[in-house]
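1. here is my input; please provide its structure:
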Amino acid sequence: MLSAVACFPLERHRLFETRDPDEARDRVGKVFCAHQLSYAGRGRRLFARQNFAQFGHLALSYLAYGEEMIIDAGEIENCYFVRLIRSGSSEIRIGKYQFVGNSRIGSVSSAKLPLSMRWSPDCAHLALKIDRRALERHLSDLLGSAILRPVEFIPELPVDTGRGASYRRLIEFISNELDCDDALMASPLAVAGLEQMLMTSLLTMQPSNYSAALSARVSPAAPRHVHRAEEYIRAHADRPITIGQLAEVAGVHTRTLFEGFQRFRGITPFAMLKAVRLERVHAELKTAGTSGCVSDIALKWGFAHLGRFAQLYRRRFGELPSETLRR
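-> Purely as a prediction, here's the structure:
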């Protein structure tokens, strides 16, 4: 191992140091995600180091390459990343967004959105990795309903003022604690508390495609007709349901019902029905055993197009229905 000449974040949790770009790509890929790594300029004096600490469904990593590098991760399937740039700068492309990150501008990358970066030679990241299923399950708990689409955050994260600065300090505090003492992370209750805090703060702080639904959740309570429709959907998800039936049960016109769901739940009544049925499929697959049949269970809950069903299921639960059945 190459000797370090300075102290870096998470130094007690050294993962590797290397001058070999192939080794760096493979080692980082094992704890982050598969990606392409290549030199951006003429320099070939890579000196990569990564420190990495896992806690619960989250992890913190310090990573630097010591050379101008291009990282292309493509679509990241199973995790979200919050990156603080400790030094240097990084040209970042996430989905349709492109910007330059530095000590004042961090980034949030989302599952299912392509990610590529060009790091300056002195660039170093302190990154928070969040398991996709954990974040989406937490979001579902906050909303009180299942979600159908992955979370898509606005990628730019200002970290020099406001709530972004508070989030940066929280990540740095945890990094320091990991370097000082293992007592905090040895407590399952403490780890669970940190997970909840980091995920809740990110979901409520950083704009995303669920911001409106989250805002509605903490605004005045949803009206009675929305609750009535929700209760009916949950109680009769195994039966054919029409918008007319829902409006009659709720005691309002269909337009009022749609407006109430959009404002207070961020989805349509039928999107909620689909989400509830998807949850019922998931529950059945977990208990069906080896005699279970994915197609039979999917059809039972109204998913006639099995290819589309498999895509929806994987987006929601991070695995194929057949994988849930095997487990």
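
2. CA only for contacts and neighbour counts going forward, please
-> Noted.

3. which strands and helices sit next to the helix or strand encompassing residue 84?
-> Taking DSSP states H and E as the criterion, residue 84 maps to strand 79-87. Judged by 3 or more C-alpha pairs under 8 Å, 6 or more residues apart in numbering; DSSP states H and E, strand 79-87 is in contact with strand 105-109, strand 124-131, helix 132-143.

4. now for the closest residue to residue 1 other than its chain neighbours, how many residues are close by?
-> Nearest residue to residue 1, sequence neighbours excluded (C-alpha to C-alpha, 6 or more residues apart in numbering): residue 17, at 6.2 Å. Residue 17 has 21 neighbouring residues, counting by other C-alpha atoms under 10 Å.

5. touching the strand holding residue 84 from outside, list them.
-> 101-111, 122-133, 159, 168 (C-alpha atoms under 8 Å, 6 or more residues apart in numbering).

6. report the angle between the helix or strand that comes right after that strand and strand 105-109.
-> Counting by DSSP H and E, the element after strand 79-87 in chain order, helix or strand, is strand 90-94. Strand 90-94 and strand 105-109 meet at an angle of 30 degrees, taking axes from the mean of the first three to the mean of the last three C-alpha atoms, to 10 degrees as the criterion.

7. circling back to that earlier point, the strand holding residue 84 to strand 105-109, inter-axis angle?
-> Going by the same axes, to 10 degrees, strand 79-87 makes 160 degrees with strand 105-109.

8. which other residues reach the host helix or strand of residue 63?
-> In the assignment (DSSP H and E), residue 63 maps to strand 58-64. The contact list for strand 58-64, computed with C-alpha under 8 Å, 6+ apart, reads 8-10, 47-54, 122-131, 175, 195.

9. one step back: take the helices and strands packed on strand 79-87 and lay them out in a markdown table including mean neighbour count.
-> Conversion of the helices and strands packed on strand 79-87 to a markdown table gives the following (neighbours: other C-alpha atoms under 10 Å):
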| stretch | mean neighbour count |
| --- | --- |
| strand 105-109 | 24 |
| strand 124-131 | 23 |
| helix 132-143 | 19 |
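
10. export the ones you listed to CSV and tack on distance to residue 215?
-> As requested, the helices and strands packed on strand 79-87 are exported to CSV (distance: least, C-alpha to C-alpha, whole Å):
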stretch, distance to residue 215
strand 105-109, 20
strand 124-131, 22
helix 132-143, 10
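
11. and the gap between residue 1 and residue 16?
-> 7 Å (C-alpha to C-alpha, to the nearest Å).

12. more neighbours: which of those two?
-> Between residue 1 and residue 16, residue 16 has the larger neighbour count (other C-alpha under 10 Å), namely 17 against 7.

13. element containing the more buried one?
-> Residue 16 belongs to strand 14-18, assigned by DSSP H and E.

14. also residue 315?
-> Going by DSSP H and E, residue 315 is in helix 306-317.

15. in the strand holding residue 84, which residues are buried?
-> Across strand 79-87, burial judged by 16 or more other C-alpha atoms under 10 Å covers 79, 80, 81, 82, 83, 84, 85, 86, 87.

16. which of those lies closest to residue 319?
-> Nearest to residue 319 out of the buried residues of strand 79-87 is residue 79 (C-alpha to C-alpha; 12.9 Å).

17. to compare against the first, here's the next sequence to fold:
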Amino acid sequence: MMATSMEPALNGSAALDLSRLCQTPVFTSHSRQESHRLLARELVEHDLSWRSGRVDTAFFRAEVGRCQLFVLRYGAEVEVRPRPFTDFVLMQMPLRGRASIECDGLALELEEGQVAVLSPSRQARLVWHSGCEQLLLKVPRSLLRLTQQRLVDEGGLAADFNLPAAYCLDNTQVRGWLRRVDELLAQLDDSASQPLHGHWLRHLEESLPLFLLTHPPHDAQTPLSVLESPARRQALRQLQRIEGLMRSRLGDALSLGELATQAGISMRSLNTLCQRAYAQTPMERWRNLRLEAVRDCLLERRELSVTEVAMAHGFTHGGRFARYYKERFGELPHQTAAG
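-> Sure, this is the predicted structure:
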């Protein structure tokens, strides 16, 4: 792989200082297979179809707390079909070129400087046209849930509010979003000289989910469940029951049969629901929820050891747990705990 730098276009609406983020690439590649393999590891599992143009992939990454920022280009035109984003909401903005998005039946065209919010529960299809370079921002769902509950408790948000599967920010919202991103980027220089104060880091992390929840699109005030068919609403209720059961048993031994029995459905129906909603088996979904809970605990409870946190969430085999964790988050548990 050839090391190179990339200087994204900075138009009027995207006047961000990306120099620190784009200083050193995580990787560059002219290989289709290598690009797909490395991006699946760094972002999310996906199918990738290469269309016209020369492969010239470059990927840059930075983290501020639990928020991750990326700059990515493929060079060639590509079609990306990711798994549903079960652990994060994705925000993306073309720095150069344009992209097309189909997400849970919604279609968007994204031009340079526009920002899309993606939260698919079923499927998404993304086309990056030739020469497209994008800024990507992953907001963890764990942060989103905590912020949403606080807003609900304070009366600032309806309890049944859900983010739409896909929408674009309007021009005013884009300006506000850019200010939040600029704050994150500024920390990349500051954190190199001294660690961020915990309270300031928490503010930076929570500013993004707070922005999402308090700046919805104008047509997002009606809960999505109202627009669904009776069969879809029943499936959503079953999924909510399954999700609640999984979250209540994060530290227990739980079999597929027991999960299906307590959810009140057959194992076959349980598997079908999870595959459609998450592109995962029920046990994969439960394991990923436990891994997410472990990560949250390691980040918030620095005094606890990795072993006791893993054991508390049902992981009794250290080697297998470490492998699952690294596959999920791209680092080993002790690296998270030390971070």
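
18. drop the TM-score for these two in here.
-> Taking TM-score structural alignment, normalised by the length of structure 1 as the basis, the two superposed chains have a TM-score of 0.63; 260 aligned residues with a C-alpha RMSD of 4.2 Å.

19. touching the following helix or strand past the strand holding residue 16 of structure 1 from outside, list them.
-> Later in the chain than strand 14-18 of structure 1, the nearest helix or strand by DSSP H and E is helix 21-31. With C-alpha under 8 Å, 6+ apart as the contact definition, helix 21-31 of structure 1 has outside contacts at 16, 17, 18, 34, 35, 36, 37, 38, 46, 48, 50.

20. residue 245 of structure 1 versus the second one, what's the distance?
-> Yep, that's residue 17 of structure 1 we're talking about. For residue 17 of structure 1, the distance to residue 245 of structure 1 - C-alpha to C-alpha - is 63 Å.

21. mean shift between the strand holding residue 84 of structure 1 and structure 2?
-> By mean C-alpha distance after the TM-score superposition for structure 1, the fitted strand 79-87 of structure 1 averages 0.9 Å away from its aligned residues in structure 2.

22. in structure 2, which residue range corresponds to that strand?
-> Aligned using TM-score structural alignment, strand 79-87 of structure 1 spans residues 88-96 in structure 2.

23. how about the nearest residue to the spatially most central residue of structure 2, chain neighbours excluded?
-> The residue lying closest to the centre of structure 2 (C-alpha atoms, centre = their mean) is residue 88, at 2.6 Å. Spatial nearest neighbour of residue 88 of structure 2, chain neighbours left out: residue 140 (4.2 Å); criterion: C-alpha to C-alpha, 6+ apart.

24. help me confirm that residue 315 of structure 2 comes into contact with residue 321.
-> Yes: between residue 315 of structure 2 and residue 321 there is a contact under C-alpha atoms under 8 Å: 6.0 Å.

25. neighbour-wise, which of those two wins?
-> residue 315 (23 against 20).

26. quick one: what helix or strand has the more buried one in it?
-> Going by DSSP H and E, residue 315 of structure 2 is not in any helix or strand.

27. any idea how far the residue of structure 2 positioned farthest from its centre lies from residue 289 of structure 2?
-> Relative to the C-alpha centroid of structure 2, counting by C-alpha atoms, centre = their mean, residue 261 is the outermost residue, at 30.7 Å. According to C-alpha to C-alpha, residue 261 of structure 2 stands 20 Å off from residue 289 of structure 2.

28. quick revisit: distance check, the residue nearest to the centre of structure 2 against residue 100 of structure 2.
-> 20 Å.

29. tell me what the helix or strand that the strand holding residue 63 of structure 1 is followed by is packed against?
-> For strand 58-64 of structure 1, the following helix or strand on the C-terminal side (DSSP H and E) is strand 69-75. Secondary-structure packing of strand 69-75 of structure 1 (3+ C-alpha pairs under 8 Å, 6+ apart): strand 36-39, strand 114-119.

30. next, the angle from the longest one to strand 69-75.
-> This means strand 114-119 of structure 1. Using the same axes, to 10 degrees: strand 114-119 of structure 1 against strand 69-75 is 170 degrees.

31. Provide the aligned range in structure 2 for strand 114-119 of structure 1.
-> Using TM-score structural alignment, strand 114-119 of structure 1 pairs with 123-128 in structure 2.

32. residues in contact with the matching stretch?
-> So stretch 123-128 of structure 2 is contacted by 74, 77-84, 98-104 (C-alpha under 8 Å, 6+ apart).

33. go on, stretch 204-214 of structure 2?
-> 64-67, 139, 143-144, 147-148, 163, 177, 180, 183-184.

34. mind redoing it with 6 Å?
-> With contacts defined as C-alpha atoms under 6 Å, 6 or more residues apart in numbering, stretch 204-214 of structure 2 is touched by residue 144.

35. mean distance between the strand holding residue 16 of structure 1 and structure 2 after superposition?
-> Counting by mean C-alpha distance after the TM-score superposition for structure 1, strand 14-18 of structure 1 comes out at 1.2 Å.

36. and for stretch 168-178 of structure 1?
-> Counting by mean C-alpha distance after the TM-score superposition for structure 1, stretch 168-178 of structure 1 comes out at 2.6 Å.

37. please point out which parts of that stretch sit buried.
-> Those would be 168, 171, 172, 174, 175, 178, for stretch 168-178 of structure 1 by 16+ other C-alpha under 10 Å.

38. please flag which of the residues you listed sit within helices.
-> Residues of the buried residues of stretch 168-178 of structure 1 located in helices (DSSP state H): 168, 171, 172, 174, 175, 178.

39. would you turn those residues into JSON lines with distance to residue 232 of structure 1?
-> Shown next, in JSON lines, are these (distance: C-alpha to C-alpha, whole Å):
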{"residue": "168", "distance to residue 232 of structure 1": "43"}
{"residue": "171", "distance to residue 232 of structure 1": "42"}
{"residue": "172", "distance to residue 232 of structure 1": "46"}
{"residue": "174", "distance to residue 232 of structure 1": "44"}
{"residue": "175", "distance to residue 232 of structure 1": "47"}
{"residue": "178", "distance to residue 232 of structure 1": "48"}
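
40. what's the span of stretch 101-120 of structure 1, first residue to last?
-> End-to-end distance (C-alpha to C-alpha), stretch 101-120 of structure 1: 11 Å.

41. run the chain-centre distance for it.
-> Remark: stretch 101-120 of structure 1 is offset 14 Å from the chain centroid, using C-alpha atoms, centre = their mean, to the nearest Å.

42. how many neighbours does the closest residue to residue 288 of structure 1 other than its chain neighbours have?
-> Spatial nearest neighbour of residue 288 of structure 1, excluding adjacent residues (C-alpha to C-alpha, 6+ apart): residue 325 at 6.9 Å. Residue 325 of structure 1 is flanked by 20 other residues according to other C-alpha under 10 Å.
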